[in-house]
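J.: below is the sequence, then the predicted model.
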Amino acid sequence: MPSTLATYFAFPGNTAEVLEHWHSVLGGELEIVRYSDMPLEGLPFEPDPNAVAHATLKLPAGEIAGSDVVDDKEYPLRDTAYSLLYTAETPDEARELFQGLLDGGGTVGMPLEIAPWGDLYGQVFDRFGVMWAFSYENA
């Protein structure tokens, strides 16, 4: 099996909602495994059976994975220290995905337009606070 690299998120109890939303916008193949779907013997904690143990959204361009946080600490999601960069095959695809996240409750971080370096580029914070950057090269 070849090496892979995926983005992994730990969401505050709403992993299923987040990945279902992304799946509705981006498409792909979504798989969600809850703690109730697996044996729990040997875990060093007692999880909520409905919590997401592991979820994956497989897209042609890569994979996004995540799970629910199992402790009661607060972890900030909205930040500009990270983003998901999606380089689209066409300008229309970039516009459609950007708009899909806006329509789902997101806010514009940077309008999707031709950037000084010549690419179509823009940023949107989805309704969960995750920053997405969309690009189409050499627009």
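T.: Sure thing, it's come through.
J.: from here on, contacts and neighbour counts on C-alpha atoms
T.: OK.
J.: residue 98: what's it in contact with?
T.: Residues near residue 98 by C-alpha atoms under 8 Å, 6 or more residues apart in numbering: 112, 122-124, 134.
J.: what's the local residue count around residue 15?
T.: Counted by other C-alpha atoms under 10 Å, the residues lying close to residue 15 total 23.
J.: what about residue 37, distance to residue 64?
T.: Using C-alpha to C-alpha, to the nearest Å, we find residue 37 at a distance of 20 Å from residue 64.
J.: comparing these two, which residue is more hemmed in?
T.: residue 64 (18 against 12).
J.: can you tell me the SS state at residue 20?
T.: Judged by DSSP: H, G, I helix; E, B strand; the rest coil, the three-state class of residue 20 is helix.
J.: got a list of what it touches?
T.: By C-alpha under 8 Å, 6+ apart, residue 20 lies in contact with residue 30.
J.: distance-wise, check it relative to residue 47.
T.: Applying C-alpha to C-alpha to residue 20 and residue 47 gives a distance of 21 Å.
J.: re earlier: restricted to strands, list the contacts of residue 98.
T.: 112, 122-124, 134 (DSSP state E).
J.: measure residue 54 to residue 107 for me?
T.: Relative to residue 107, residue 54 is positioned 27 Å away (C-alpha to C-alpha).
J.: another one to put next to it:
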Amino acid sequence: MPSSLATYIALPGNTAEAMEYWHSVFGGDLVILRYGDMQLEGMPFEPDPEAVAHATLTLPVGVIAGSDVMDTREYPIRDTAYSLLYTTETDAEAKRLYDALIAGGGTVGMPLEVAPWGDLYGQVFDRFGVMWSFSCEHSG
């Protein structure tokens, strides 16, 4: 297998919901492995069998992977530390994805508009607190 790089996001118990939602917005191939689907002998902790051990959403443009965090501390998700940049081929595609995340409970971080550098650019915090930036070489 060739080397690759994927985004990995650990969410506080709602990874399956987030991955299924992103799959509905972006398409691709989704695989979710829960701890209950695995052989757990020798695990150093007792995981919830419904918790996500590993999930991957494979898109034509890249891979998003993730899991549920295992400790009970509060994790602030809504932050730019959890952010993804999605570059599209057309303005229409950027707008469609941007609008879909807002319609699904997201909030505008930055309006989708022509930026000073000339590209169409905008940011949405989805309902899970993950920031999605959309960029497209503006077509006029």
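T.: Arrived safely, thanks for sending. What you see is a predicted model; the values in this text were computed from it and never measured.
J.: report the TM-score for the pair.
T.: Scored against TM-score structural alignment, normalised by the length of structure 1, the superposed chains reach a TM-score of 0.97; 139 aligned residues with a C-alpha RMSD of 0.9 Å.
J.: follow-up on the earlier one: would JSON lines of the contacts of residue 98 of structure 1 with distance to residue 25 of structure 1 and neighbour count be doable?
T.: Below are those laid out as JSON lines (distance: C-alpha to C-alpha, whole Å; neighbours: other C-alpha atoms under 10 Å):
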{"residue": "112", "distance to residue 25 of structure 1": "17", "neighbour count": "22"}
{"residue": "122", "distance to residue 25 of structure 1": "16", "neighbour count": "22"}
{"residue": "123", "distance to residue 25 of structure 1": "15", "neighbour count": "21"}
{"residue": "124", "distance to residue 25 of structure 1": "13", "neighbour count": "24"}
{"residue": "134", "distance to residue 25 of structure 1": "13", "neighbour count": "24"}
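J.: same list, those residues, but as a markdown table with distance to residue 4 of structure 1 please.
T.: Putting these into a markdown table (distance: C-alpha to C-alpha, whole Å) gives the following:
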| residue | distance to residue 4 of structure 1 |
| --- | --- |
| 112 | 29 |
| 122 | 26 |
| 123 | 25 |
| 124 | 26 |
| 134 | 22 |
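J.: of those residues, closest to residue 78 of structure 1?
T.: residue 124 (11.1 Å; C-alpha to C-alpha).
J.: give the contact list for that closest one.
T.: 98, 101-102, 106-111, 131-133 are the contacts of residue 124 of structure 1 under C-alpha under 8 Å, 6+ apart.
J.: got a quick PyMOL command for the buried subset of the residues you listed?
T.: A single PyMOL command selects the buried members of these (16 or more other C-alpha atoms under 10 Å):
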select buried, resi 98+101+102+106+107+108+131+132+133
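J.: of the contacts of residue 124 of structure 1, closest to residue 11 of structure 1?
T.: residue 131 (14.3 Å).
J.: and the strands in structure 2?
T.: Counting by DSSP E, structure 2 has strands at residues 7-11, 29-34, 52-59, 62-68, 79-87, 107-114, 120-125, 130-136.
J.: average offset of the shortest one relative to structure 1?
T.: Read that as strand 7-11 of structure 2. Compared with structure 1 after fitting, strand 7-11 of structure 2 has a mean deviation of 0.7 Å; criterion: mean C-alpha distance after the TM-score superposition for structure 1.
J.: picking up where we left off before, now distance to residue 42 of structure 2 too, for the strands of structure 2, in JSON lines please.
T.: Output for the strands of structure 2, formatted as JSON lines (distance: least, C-alpha to C-alpha, whole Å):
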{"stretch": "strand 7-11", "distance to residue 42 of structure 2": "22"}
{"stretch": "strand 29-34", "distance to residue 42 of structure 2": "16"}
{"stretch": "strand 52-59", "distance to residue 42 of structure 2": "15"}
{"stretch": "strand 62-68", "distance to residue 42 of structure 2": "19"}
{"stretch": "strand 79-87", "distance to residue 42 of structure 2": "32"}
{"stretch": "strand 107-114", "distance to residue 42 of structure 2": "42"}
{"stretch": "strand 120-125", "distance to residue 42 of structure 2": "38"}
{"stretch": "strand 130-136", "distance to residue 42 of structure 2": "33"}
